[in-house]
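**Student:** sequence and predicted model, in that order:
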Amino acid sequence: MRTSTRRCRAAAGALAAVALLTGCAGQGADDAGAVAAAFEDDAADPADRCALLTPATLTALESEESASCADAIGQIPLQGGAVEGVEVWGGNAQVRLSGDTVFLTETAAGWRVVAAACQARGEAPYDCEVES
């Protein structure tokens, strides 16, 4: 009897851990989706949108466009739209919007955009207009 009680307790503990981890993944997905949607919102303040970029992506955007991020962000063909799906792998996420795909990483300040205005190319890596 003791062995079956231990197995039940172990199974209950494992189920609780899975439920806890699933809840965390869901929250991370919600947060990543919200950041991607805010970044893609062309009605948002350009400085606020720039603040959602990782430092490396911000530097790359400004270098590539030879302008400040706030000036360059309006030139990027962001298609945005509704969040259609979010996948989170540890500290990284892919958010599929109706018109775009955005890649994010989790930082101490929350989710930040690593790449945006990304289009799938079959088996090849995504082609992104904004990336580090």
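**Tutor:** Perfect, thanks for sending it. Predicted, not measured: the structure shown is a model, and the values here were computed from it. Residues are numbered from 1 along each chain as shown.
**Student:** all contacts plus neighbour counts: C-alpha atoms, from now on.
**Tutor:** Will do.
**Student:** show me where this structure has helices.
**Tutor:** Under the criterion DSSP state H, the chain contains helices at 2-40, 46-50, 55-65, 69-72.
**Student:** contacts for the second one?
**Tutor:** It stands for helix 46-50. Helix 46-50 is contacted from outside by A38, F39, E40, L58, C69, A70, D71, I73, G74, using CA atoms under 8 Å, 6 or more residues apart in numbering.
**Student:** E131 and A115 touch, don't they?
**Tutor:** Yes - E131 lies in contact with A115 (CA atoms under 8 Å); the separation is 4.2 Å.
**Student:** anything in contact with each of the two?
**Tutor:** T57.
**Student:** second structure follows, compare the two:
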Amino acid sequence: MPADLRKRPRMPCLAVCGAALLTLVSLTGCAGRGSVENSAVDDAAGRFISAASTEPAKACDTLAPATLDSIASDDEECATAIADLGVETLRADGPELRAQVYGRDAIVQWEDQTMFLARFDSGWLVTAAGCTPRGKDLPYDCSIEGR
């Protein structure tokens, strides 16, 4: 063995393996958090869709504060406004394509519409619903949305 290789200190396997294990644990910890949040987002979206079709007043309880203010801003109660939109507008046809969480915001997409949610102290609340894309790089057109 050449003399210069014998003089270099070797990093023990324990340090290298420990660093690799720490990185792996931190990465899987982040991945696991997303799946827990996705489930909570799915539940919140499902509660809104279900309540909108059967009990519009309960659907109002799942709206974010700004969204609630916006939908009830025309001297109309929230429950009446949701009922006036009709179940067809707020349906979620087909299987859920995906729920994705981005920090305190989330998006749930079905075949024909999209819903946006945000995490508050009380849990996940709907910020916009009945949304359809208007085209690339354009904002969604939503039946219910906050300001």
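**Tutor:** Sure thing, it's come through. Worth saying up front: this structure is predicted, and the values here are computed from it rather than measured.
**Student:** just the buried residues from the contacts of helix 46-50 of the first structure, in PyMOL please.
**Tutor:** Buried residues among the contacts of helix 46-50 of the first structure (16 or more other CA atoms under 10 Å), as a PyMOL selection:
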select buried, resi 38+39+40+58+69+70+73
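**Student:** what's the most distant pair in the contacts of helix 46-50 of the first structure?
**Tutor:** A38 and D71 (17.4 Å; CA to CA).
**Student:** which helices and strands does the longest strand seen in the first structure pack with?
**Tutor:** Using DSSP state E, we find that the single longest strand of the first structure is strand 110-121. Strand 110-121 of the first structure is packed against helix 2-40, helix 55-65, strand 101-107, strand 124-131, with contacts defined by 3 or more CA pairs under 8 Å, 6 or more residues apart in numbering; DSSP states H and E.
**Student:** find the centremost residue of the first structure, please.
**Tutor:** L104 (3.4 Å; CA atoms, centre = their mean).
**Student:** residues contacting that residue?
**Tutor:** Per CA under 8 Å, 6+ apart, neighbours of L104 of the first structure: A32, A36, N92, A93, Q94, V95, W111, R112, V113, V114, A115.
**Student:** follow-up on the earlier one: could the contacts of helix 46-50 of the first structure go into TSV alongside distance to L21 of the first structure?
**Tutor:** What follows is those, written out as TSV (distance: CA to CA, whole Å):
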residue	distance to L21 of the first structure
A38	26
F39	27
E40	28
L58	32
C69	36
A70	37
D71	40
I73	36
G74	38
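**Student:** gap between the two ends of stretch 84-102 of the second structure?
**Tutor:** 32 Å (CA to CA, to the nearest Å).
**Student:** ok, residues contacting that stretch?
**Tutor:** 34, 37-38, 41-42, 49, 52-53, 106-113, 129-130, 143.
**Student:** buried subset of these, written for PyMOL?
**Tutor:** In PyMOL, this line selects whichever of those come out buried by 16+ other CA under 10 Å:
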select buried, resi 34+37+38+41+42+49+52+53+106+107+108+109+110+113+129+130
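**Student:** how about Q27 of the first structure, what's its match in the second structure?
**Tutor:** Under the alignment by TM-score structural alignment, Q27 of the first structure pairs with V36 in the second structure.
**Student:** contacting residues for whichever residue in the first structure pairs up with T132 of the second structure?
**Tutor:** Aligning on TM-score structural alignment places T132 of the second structure opposite Q119 in the first structure. Contacts for Q119 of the first structure (CA under 8 Å, 6+ apart) come out as D100, T101, Y126, D127, C128.
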